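**Q** Predicted model and sequence below, questions to follow.
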Amino acid sequence: MNILHIISSPASGGAEVYVKDLAKYLAGQGHNLHIAFLSNASDIGRDSIYEENFLNDLKFSGIHIYIIGNETRKKPWLGMLRIKKYISDHNIDICHTHLAFGILFTTLSSVPVVYTHHSMEPRWGKFLYQVFNRLVDEYVGISNKCAKALESYTMRNINTIPNAVSEEKFIGYKRARVPNDVINIVMVGRLTVQKDYMNMLRALNVLDEKLRANLRVKIAGEGEINYKSQLLEYINKNNLNEVVAFVGVQTNIPEFLYKADIFLMSSAWEGLPIALTEATVSGLPCIVTDVGGCAEVIVNSGNGIVVAPQNPQDLAEAITSLVNQPNLIEQYSRNALHNSAQYSISKAAQLHLHLYSKMLK
């Protein structure tokens, strides 16, 4: 099968990592995979070294790469023409876009189109979704909650295929957590308002001082300079420098997670974060806010605590509960290891292939 994915850029986002892992798996199964990027990472101010490694990984796996061009954001007709030509030149069977721009770019093409919605938010008005309905053959939601939200925008039947992780990356990086005196907490995600790191900082600030002294929080990810400045200002003002550290983009997330005792996500909104599924596969107990499909992962895996979003007190109580109950950390960790197969890329790939085959018939 000749499959074209359309995604934003070769950057450190959850959707991008998921598409890369999915494409690599399908290519390994003998399918011909293509990924078209709307932009280069540098066009949108993202890390160029990460982009180089990302693209090299795809090339090594035999996946074809195409840059549509950042200018098509303002000139979508160019994107339509370029995608039409690419589909024709490479005999594409299925076009699977993970961007609304990608839907527009398929306007002049005749192949079946799949659109995966990676968020809870509609992002576009209801009128435009009616236009999308004329162009999209099948919709995919990345969690049950996301699928229901997308159904309300489109009034169409939605396929639910949960975000997944390549377990191959985690060979040698899984373990049951047995905490020591110092508890290492990790967070993974861009430094943006969406991830609400300020919520986490405020939670740390209301913790018992003795308990907080035994915590180390490492945050992996790039992001907005102004937002990071606000976070650093709060850290300095509240003497959290010994507790919290920003470690930038990590090239080996499985190794980064392996060294941790707890995974924490304090987001204000989400779809279904790849970082959370990666943490689950690695065997980490998790504390997450009840946004998007996060609670679904915790309920299905039995590996953590769900708290209300934008509520530092709730988050602080969850951290205290885990730190004060080492046996709970161990139990959540073993649950994660036992139940995480449901988020394997092989399962997601089979669900996608079934959908593609149904469309082609």
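**A** Everything's here; your move.

**Q** contacts and neighbour counts: CA atoms only from here.
**A** Will do.

**Q** for stretch 282-295, which positions count as buried?
**A** 282-295 (16 or more other Cα atoms under 10 Å).

**Q** how far does that stretch stretch from start to finish?
**A** Length of stretch 282-295, first residue to last, Cα to Cα, to the nearest Å: 18 Å.

**Q** Lys358: neighbour count?
**A** 9 (other Cα atoms under 10 Å).

**Q** Pull up the gap between it and His352, please.
**A** 10 Å.

**Q** just the helices in the stretch 1-150 of the chain please.
**A** 14-28, 48-60, 76-89, 100-105, 126-135, 144-154 (DSSP state H, counting those that start in this stretch).

**Q** And here is the other one:
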Amino acid sequence: MRVLQLIDSLEAGGAERMAVTLANTLSETIERSYLCATRQEGLLKTSLKPEVSYVFLNKRRKIDMSAIFKLYSYIKKEQIDIIHAHSTSFFMTTLMKWIRPNLKIVWHDHYGNSSYLEKRQYGVLKFCSGYFSLILSVNSVLESWAKHHLKCPEVIYLPNFAVQDRDTLPVTHLKGQSGKRVLCLANLRPQKDHQTLINAFRIVHDDYPEWTLHCVGQDFKDRYSKSIYALVEELGLNDHIYFYGSCPDTDHVIQQADIGVLSSASEGLPLALLEYGLGSLPVVATDVGDCNSALPKACHDFLVAPAEPQLMAERLKVLMGDAAQRNQLSDLMFQHVTAHFSAVAVTDKLKVLYSQL
């Protein structure tokens, strides 16, 4: 079995990290594992294992004949059986299916705005879905949506999973006082609603001024990120909230933190929560998408409504003021994630699905 993971970029987003993780994990158990980035390389390229064959298309426009021919030639040369396309890379995959009809196409839906599916533009996706053999959805809402709106007859819920990368060199050192750090793993995008988190931290700061917030994720240097920095400045929190951009050593970053937080307005099944769990962090998160499935029931008191900074602040203060409870919940998070979102369980299921194609 020869499987190519197809993704638009290798920047450190959730879909991108999942594509790399799948390529790496599958390289241990199938004949050949491949990964193709269509538009842009990025930080995650260094995370690919040597066993994964890699190709970059440098695609510049929607119909880029040079990129199309390069991918077609690569698929033909390597005799690839299955293209596993992630998120917006489905159009290029459909073109390959037209050229090589025997290819099997799997499309992986990581759509983060699953709370706002009524606004999703999906005309081209609906047309292309008629060429898919299988759709994988990262949460139950997306699974139901695909069954009702797309043409592919086979739709399966497949949860995300996280793995720890012990081989990456530790290069990121968090500021602030050890034992009093809150970590947010999220790219600076509106969906992640950093405003709610920052406003919550302003409330927290009055009672716990020694605690600091550390935001790790790609900065797109757009209007949204500028508004975030302006809010931190306005609230006088420059010495208590720190931004690091994308970091290659996520595991090392998590090891330096004491609480994980996610303030998203909408989610699928966020990889960040699974990484917090593997890193034994207690979590405060918004109750959106399938976030509740990433936390054991004993931790559900720490799920709050989105866009409610006061509620988020109250939950954060509970954990900040009780080290024993932090330790207890961190153990529960680790046990839950390793039991339900392990790489072995998910990739074994995926290989069965591949073989059935």
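**A** Sure thing, it's come through. This is a predicted model, so every value here is computed, not measured.

**Q** tm score of chain vs chain?
**A** Laid over one another, the chains give 0.86 as their TM-score (TM-score structural alignment, normalised by the length of the second structure), with 339 aligned residues with a Cα RMSD of 2.6 Å.

**Q** Including distance to Ser8 of the first structure, could the helices of the stretch 1-150 of the first structure go into JSON lines?
**A** Below are the helices of the stretch 1-150 of the first structure laid out as JSON lines (distance: least, Cα to Cα, whole Å):
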{"stretch": "helix 14-28", "distance to Ser8 of the first structure": "7"}
{"stretch": "helix 48-60", "distance to Ser8 of the first structure": "12"}
{"stretch": "helix 76-89", "distance to Ser8 of the first structure": "13"}
{"stretch": "helix 100-105", "distance to Ser8 of the first structure": "9"}
{"stretch": "helix 126-135", "distance to Ser8 of the first structure": "18"}
{"stretch": "helix 144-154", "distance to Ser8 of the first structure": "19"}
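
**Q** For those helices, give me a markdown table that also has mean neighbour count and distance to Ala260 of the first structure.
**A** Putting those into a markdown table (neighbours: other Cα atoms under 10 Å; distance: least, Cα to Cα, whole Å) gives the following:
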| stretch | mean neighbour count | distance to Ala260 of the first structure |
| --- | --- | --- |
| helix 14-28 | 21 | 20 |
| helix 48-60 | 15 | 22 |
| helix 76-89 | 18 | 43 |
| helix 100-105 | 21 | 36 |
| helix 126-135 | 14 | 42 |
| helix 144-154 | 20 | 29 |
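
**Q** so which of the ones you listed gets nearest Gly69 of the first structure?
**A** helix 76-89 (7.7 Å; Cα to Cα).

**Q** so what's the alignment partner in the first structure of His240 of the second structure up against?
**A** Using TM-score structural alignment, the partner of His240 of the second structure in the first structure is Val243. Residues near Val243 of the first structure by Cα atoms under 8 Å, 6 or more residues apart in numbering: 212-213, 215-217.

**Q** What of Cys36 of the second structure?
**A** With contacts defined as Cα under 8 Å, 6+ apart, Cys36 of the second structure is in contact with 4-7, 54-57.

**Q** The residue sitting furthest away from the middle of the first structure and Ile319 of the first structure, how far apart?
**A** Distance from the C-alpha centroid of the first structure, by Cα atoms, centre = their mean, peaks at Lys210 (34.0 Å). Applying Cα to Cα, the value for Lys210 of the first structure to Ile319 of the first structure is 13 Å.

**Q** Pull up the overlap in contacts between the two.
**A** With Cα under 8 Å, 6+ apart, Lys210 of the first structure and Ile319 have no common neighbours.

**Q** Map Asn311 of the first structure across to the second structure for me.
**A** Using TM-score structural alignment, Asn311 of the first structure sits opposite Glu308 in the second structure.

**Q** Leaving out sequence neighbours, find the closest residue to its match.
**A** Thr196 (6.7 Å; Cα to Cα, 6 or more residues apart in numbering).

**Q** residues in contact with the counterpart of that neighbour in the first structure?
**A** By TM-score structural alignment, Thr196 of the second structure lines up with Asn199 in the first structure. By Cα under 8 Å, 6+ apart, the contact list for Asn199 of the first structure reads 266, 310-312.

**Q** Let me know the closest of the residues you listed to Asn157 of the first structure.
**A** Closest approach to Asn157 of the first structure among the contacts of Asn199 of the first structure (Cα to Cα): Ser266, at 30.9 Å.

**Q** That closest one matches what in the second structure?
**A** In the second structure, Ser266 of the first structure lands on Ser263 (TM-score structural alignment).

**Q** Give me the distance between its match and Ala12 of the second structure.
**A** Ser263 of the second structure is 18 Å from Ala12 of the second structure, by Cα to Cα.

**Q** out of these two, which sits in the busier spot?
**A** Neighbours per residue, other Cα under 10 Å: of Ser263 of the second structure and Ala12, the larger number sits with Ser263, 30 against 21.

**Q** and the residue farthest from the centre of the first structure, what pairs with it in the second structure?
**A** Using TM-score structural alignment, Lys210 of the first structure pairs with Asp207 in the second structure.

**Q** Could you pull up the contacting residues of its match?
**A** Applying Cα under 8 Å, 6+ apart to Asp207 of the second structure gives no contacts.

**Q** thinking again about what came up before, the helix or strand containing the match of Thr196 of the second structure against the second structure, how far on average?
**A** Using DSSP states H and E, Asn199 of the first structure sits in helix 197-206. Aligned to the second structure and superposed, helix 197-206 of the first structure gives a mean residue distance of 1.3 Å (mean Cα distance after the TM-score superposition for the first structure).

**Q** how about the following helix or strand past that helix: buried residues?
**A** The helix or strand immediately downstream of helix 197-206 of the first structure is helix 209-212, counting by DSSP H and E. For helix 209-212 of the first structure, a neighbour-count test (16+ other Cα under 10 Å) marks Arg212 as buried.

**Q** can you tell me the mean distance of the helix or strand just after helix 209-212 of the first structure from the second structure after alignment?
**A** Note on helix 209-212 of the first structure: by DSSP H and E, the next helix or strand toward the C-terminus is strand 215-220. For strand 215-220 of the first structure, the mean distance to aligned residues of the second structure following superposition is 0.9 Å (mean Cα distance after the TM-score superposition for the first structure).

**Q** Nothing else from me, thank you.
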